[in-house]
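Q: Fold the following for me, if possible:
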Amino acid sequence: LDFWDDFTDDGELDARTDKKTNSPAASVAIKTRIPAKGSRTFTYIIAWHFPNRQTWSPDNDCDSACDCTTVNTIGNHYCEQFTDAWDAASKVAQNLKSLEQDSLKFVTSFCKSDYPDAVKDAALSNLAILKTQTCFRTPDGHFYGWEGVGPSTGCCSGSCTHVWNYEQAVAFLFSELSQSMRIVEFAHATNDEGCMSFRVNLPLDKKAMSFKRAAADGQMGCIMKIYRDWQLCGDDTFLKELWPNVKRSLEFCWVPGGWDADQDGVMEGCQHNTMDVEYYGPNPQMGCWYLGALRAAEEMASYLGDDAFADRCNDLFKRGSKWIDDELFNGEFYEHHVVAPKKGTDIHPSLAAGMGSDDLKEPEYQLANGCLVDQLVGQYMAHICGLGYLLKKSNIKKTLRSIYKYNRKSGFHDHFNSMRSYVLGDETALLMANYPKDRPKLPFPYFTEVMTGFEYTAAVGMLYEDLEKQGLQCIGDIRARYNGRHRNPFDEAECGRYYARAMASWAAIPALSDFLYSAVEQSIQFTEKSGTYFWSTGSAWGNAIVTKTGLKLTVEFGSIKIKSIQLGQRQSKLKTASSLSKGRSKLFKI
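A: The predicted structure follows:
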């Protein structure tokens, strides 16, 4: 009231000399005169400095003042870069022009590419998640993420592996941060047996492995992600240092009571997963992750000279792939064969996270014969990594057609959903699962919901299989729901706002451009379809103009080395490696 009285009196704020220590509020005003039909720009910089970040969830026995001696303070990385909020504001002010120019250059370069508007909208808008409290860094530089955030705290702690499996933005835009996540997962969260805690607790040096539970999809996805990150950065030291635990994490599949205890290339054991339940028996979702991990491990082992392990992975991959095609594909999509363990003691103690069925004879919360929206998620990741097909190409395409047929629903007035409602009324979305035939009495809890991260995964899969019309339609359906009128376009919620899985939207960029880059081989690949394509490697980005005669490659940030170029079926090997740095372009005739 005092502020309002002062302001409305003459339109100015009077200077206040009294400094009340118990009142942190203050006002800042800039005075200027603006002539008729004139304009002025006012720049305000808001800065902060909070050095005492606590762990994911402060101890329950501490009071609101957070003065309990058992609270673990982990700090913030930015506090190592700035002495206080004033220092942060000062440095931003000094570099504001260049910071704005670099940001605008990225957005402009991205937006002038020929990707469909819905794809650009989805990919770019969800990058906002990286600027929210979903993500943070500790003073040692390690990067972490909640699954999402609530009004005053994060939702679901621990850089959850099975959630962060889906997003692609961090790896393709900030390779240092992505590599940091792999270091945490393999060097800190994986024990000597190879069990990776799918939620990493903090402080890292005291509690990293204290969660003691492994997720089948999370762990297999991390093996694929370290392959992806290594290919993008080309740092052999990064791979070699983590390889022993990468190898252990795959071997963990084969322990007694494990996911693939009989070592036939198919996961049959107790599989905790991103549906927050345990699957029992072979299924496409976990099966594809496993096949992808076997392929990634085979490639890494072969490169490092571990030929025996590479051969073992190759053998398991071939047998598992054939079995899944032969036994789980029903002619339209892949099904889950529910096979319950004989007794609970048959399950390795690290595999049941306590969120599955109490009845192991007839387990509840299974996928069973449902058509799952992301049953081919491992193939989605395999395409992004350049690992080839995990299952028969024809079956994959049929499955994606079936997902579009059975899971895409327009109009939700008559749709029963006992869980969260992320689609309403006349909107269109991909259901988590649909049951064209008989449905289990109690399927996994989320089957009636829709969640954008899973929808993007299916849509990107369609793009990779030349089902472009269907894939773009699914992405357009999402952005029509998050159009700024119905929902926040920068906040595709799931378990919390600004949900990490939504950054799977970035995967449509490499899918539509058929982009692959290997810093290991110094090779780059694009589609042969003429057009302008934004590309990124995690440490460099720019645009590529593809024509019938060749490729014009422009680097707007970072640098890149190339020995070979592929445009569809056209390929060119350079006599000497070509290096391009920021601001440079080069024309390659192919």
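
Q: Please count neighbours and contacts with C-alpha atoms only from this point.
A: Fine.

Q: contact partners of stretch 544-556?
A: By C-alpha atoms under 8 Å, 6 or more residues apart in numbering, the residues outside stretch 544-556 that reach it are 105-106, 527-535, 540-543, 580-590.

Q: this one next, for a side-by-side:
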Amino acid sequence: MIKVFKNENKDHIAYPIGGLGAGMICLNGNGSLGSFSLRNKPQLKNNPNLFSAIHIRGVENGTRVLESSVPKHYYFDAENAGNGLTGTNYGLPRFESGEFSSKFPFATIKLKDKSLPINVSMVGWSPFIPNDEDHSSLPFAALEYTFTNSSDKPLDLVYSFNAFNPIKVNNDSGVRVIENGMSFYQEGTTTQPHNEAHFSVSALEHAFIDAAWFRGSWFDPLTMLWKNLSTGLILDQHHGENELSSPGSSLCIPFLLHPKERKTIIILMTWYVPISEVRTGETVKQFKAKDYYQPWYTSLFDNATDTHQTWIKEFDILKKETLAFTRAFYRSTLDPLLLEAVSANLSILKSPTILRQKDGRLWAWEGCCDHWGCCDGSCTHVWNYAQSISLLFPTLERGLRETEFTVHQDSITGHQNFRVLLPIRPPLHHGHSAADGQLGGIIKMYREWKISGDTAWMYKLYPEVKRSLDFAIEQWDPNHIGLIVEPHHNTYDIEFWGAEPMNSGFYLGALMAFVEMSKALSLPHELYLSLYKRGRKEFESLFNGEYFFQKTQWTGLRSTLDIKDENSETKALIRLEGPKYQYGNGCLSDALIGIWLSELAGLHDLIDESKLKSTLNSIVQYNYKASLLNHCNPQRPGFACADESGLLLCTWPHGDKPSLPFVYSDELWTGIEYQVASHLMMKGNYESGRMLVQSIRRRYDGKIRNPFSEYECGQWYARAMSSYALLYAASGVRYDGLTQTLTVRKTLKEEVYFICTPTGFGTISIKGADSTVKPYFGTMNIKKINVLGI
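A: From the prediction side, this is the model:
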């Protein structure tokens, strides 16, 4: 059952539409468009004045914006609210009510108004075709409005799309008429070439274009526009070449509807912003030129006209192939709550979190601030959690590994920067590495090899993978204990001192991943296997009878704790407790993240199974809070607070919490909650895992937060794509490209699961030992189906 958002539960919905790394427009819960982020960066407060409307001739008050009421929080929270929201269309008549639902990547809005003789629905979407990263990376969006005559009389109607120039920066801008539509433009300059932008809108049928709006001051243009719309006036005009350009433009389509008849009007939108001002990081000398990011689609299209014509030409096939994914995904009989959590976070792939540069390589922020990306560089330890791209767009994910190992890794030392520069280019290597990111990259390298079955690709990167692992051993385990003991940077933006399960789990996984890759290439691996065996044994020493913990250590290491520049109170605290920002005997929700990632990649039995399960159960027992009313969080409380529920990053059930534990420890992150939830399910504790997922989705119910943007350090935060692991956790479905084997868990009743291989996607129906694969797109090279539990 698909969730339907009504009333105030749709007030905070902002549903991303656009291509991977191509820019975003949000379809809001009431049917409006906003957060126009077309300029290769987030612009989440960019809500241009544009709207669709319907006029019903002969009906009193029969002209309405095709939206439900403006969310009440806009009255006070929106930009310019203190000035009365000038420059908006919020004062125009709208439908009485509406409801929002989604089957990714399609969002559906139904509008209702008992005073009108029509029913209206609209669908917003953009292409999304797993394994076809190119057609999924286009600056395209579609709106499909369906009108049904609910009366017993014929109706004479006029649909219109109306927009002030949504990309205007200065007066070097305007609008041009195109076939059945209009194309807005903003010119660039020699000093500000990134100002150049184009935004085109057209209908897939004949339309009249009014590109000669009234040019006046104050509120004249919108006042005159509404006068025209409310009288059903249809204009087909534009200003002369030498005249001041129109402030906006309208597209009008008149049509008749007989009783119970329906009609769908399709509006296509494209944008073309070829140059940006986006660039991050320091670089080596030979790359000092001030090059800036350019989106991938500029390698495909020369101009805005080419872009828009391609959308018109390929609309039917792209819709067909996108619908194939939606039908396959929602054919699944998995718990609707899990499908909701997975699909909601696929929206991240359509947000400005994702960029794809001109040569096709993927790059990403961690999330989106209002006006810029948050935390740059495809951050390796954050992307350890994200599971969706590796399975849906494996070519793009392999590109991330290539960037990590061949561009951002020192070819001599093996030091790997955990943040990639943009445009992608070699960095300076003067910062610390992230243990979880660097070691997780080796596990992900193994994962990509297994998914693709491409041993030649793995062999090409193998020397750099070895260099990376050798660096990690020398840097963090110089005495070959088998655990990470030296101070190690990690996803919490601090260094842990001493052995602890989170990063040592990554270490064990990386060692075994490298052993398996070495075996496949018939290359020496004895050192790494012996380190793994030693580490597995030593890992047991981190178990306190309930869960794995940290043995905080700051003496007897190669590294020394330098406190000479600290203030007096910090020095006193460190002398008493040791380094700041540790967790010690705390119960860390991320304790098994390295083991989780390894198991998802196909590496099993890395540590004692009974202690693993005990740790997972302890994490739920101690860290899950049904209410946060009594929880103290001096850090960032906005992710969850008050009477909301969820999983804390860490607790100290035995009363030994450090005075200054690691930063963020009192927070709740959905990416970690999904990681724990899916791991619980993988180990048979389905109900506890489901409880965690339910807590997340209750917090993101549309009333307080956007259900389609789970945030952490910015909106559409990448870590939340750990939710994709729920599909495997609940079904056991995994594809091995090396053996072309599909593994699935035995079921008592018939179940249907979504499956995606590197060459196609579809479903598998399973009942007992019987299974049937149905392709929906491409071909799935499956030679064998392995049913677990037989």
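
Q: where does the TM-score land?
A: Superposed pair, TM-score by TM-score structural alignment, normalised by the length of the first structure: 0.88. Supporting alignment: 547 aligned residues with a C-alpha RMSD of 2.3 Å.

Q: before we move on, the earlier item: and the contacts of stretch 544-556 of the first structure, which are buried?
A: The neighbour-count test (16 or more other C-alpha atoms under 10 Å) marks 527-528, 530-535, 540-543, 580, 585 as buried among the contacts of stretch 544-556 of the first structure.

Q: residues near the aligned residue in the first structure for residue 370 of the second structure, how many?
A: Aligned counterpart of residue 370 of the second structure in the first structure: residue 151 (TM-score structural alignment). When counting by other C-alpha atoms under 10 Å, one arrives at 8 neighbours for residue 151 of the first structure.

Q: One more: residue 386 of the second structure?
A: 22.

Q: ditto for residue 16 of the first structure
A: Counted with other C-alpha under 10 Å, residue 16 of the first structure comes out at 8.

Q: And it, how close does it get to residue 23 of the first structure?
A: Using C-alpha to C-alpha, to the nearest Å, one obtains 13 Å as the distance from residue 16 of the first structure to residue 23 of the first structure.

Q: For residue 340 of the first structure, which three-state class applies?
A: For residue 340 of the first structure, the secondary structure call by DSSP: H, G, I helix; E, B strand; the rest coil comes out as coil.

Q: Contact partners for it?
A: 280, 281, 360, 361, 362, 363.

Q: If we use 6 Å, what do you get?
A: Counting by C-alpha atoms under 6 Å, 6 or more residues apart in numbering, residue 340 of the first structure touches 280, 360.

Q: From residue 577 of the second structure, how far off is the aligned partner of it in the second structure?
A: Mapped onto the second structure by TM-score structural alignment, residue 340 of the first structure lines up with residue 554. Look at residue 554 of the second structure and residue 577 of the second structure: by C-alpha to C-alpha, they are 10 Å apart.

Q: State the distance from residue 36 of the second structure to residue 303 of the second structure.
A: 20 Å.

Q: Of these two, which one has the most company?
A: Neighbours were tallied for residue 36 of the second structure and for residue 303 using other C-alpha under 10 Å; the higher tally belongs to residue 36 (23 against 14).

Q: Tell me if the more buried one really is in a strand.
A: Yes. Checked against three-state DSSP, residue 36 of the second structure lies within a strand.

Q: As a check, name the ranges of all strands in the stretch 401-550 of the first structure.
A: Under the criterion DSSP state E, counting those that start in this stretch, the stretch 401-550 of the first structure carries strands at the ranges 408-410, 428-430, 433-434, 516-518, 523-526, 531-536, 541-546, 550-557.

Q: before we move on, what about the stretch 301-450 of the second structure?
A: Going by DSSP E, counting those that start in this stretch, the stretch 301-450 of the second structure shows strands at 354-356, 362-364, 367-368, 373-374.

Q: Tell me which of those strands sits most buried.
A: Comparing the strands of the stretch 301-450 of the second structure by mean neighbour count (mean count of other C-alpha atoms under 10 Å), strand 367-368 comes out on top with a mean of 28.

Q: so what secondary structure elements neighbour it?
A: On a contact count with 3 or more C-alpha pairs under 6 Å, 6 or more residues apart in numbering; DSSP states H and E, strand 367-368 of the second structure meets no helix or strand.

Q: average offset between it and the first structure?
A: If you overlay the two and look at strand 367-368 of the second structure, the average distance to its match in the first structure is 0.6 Å (mean C-alpha distance after the TM-score superposition for the first structure).
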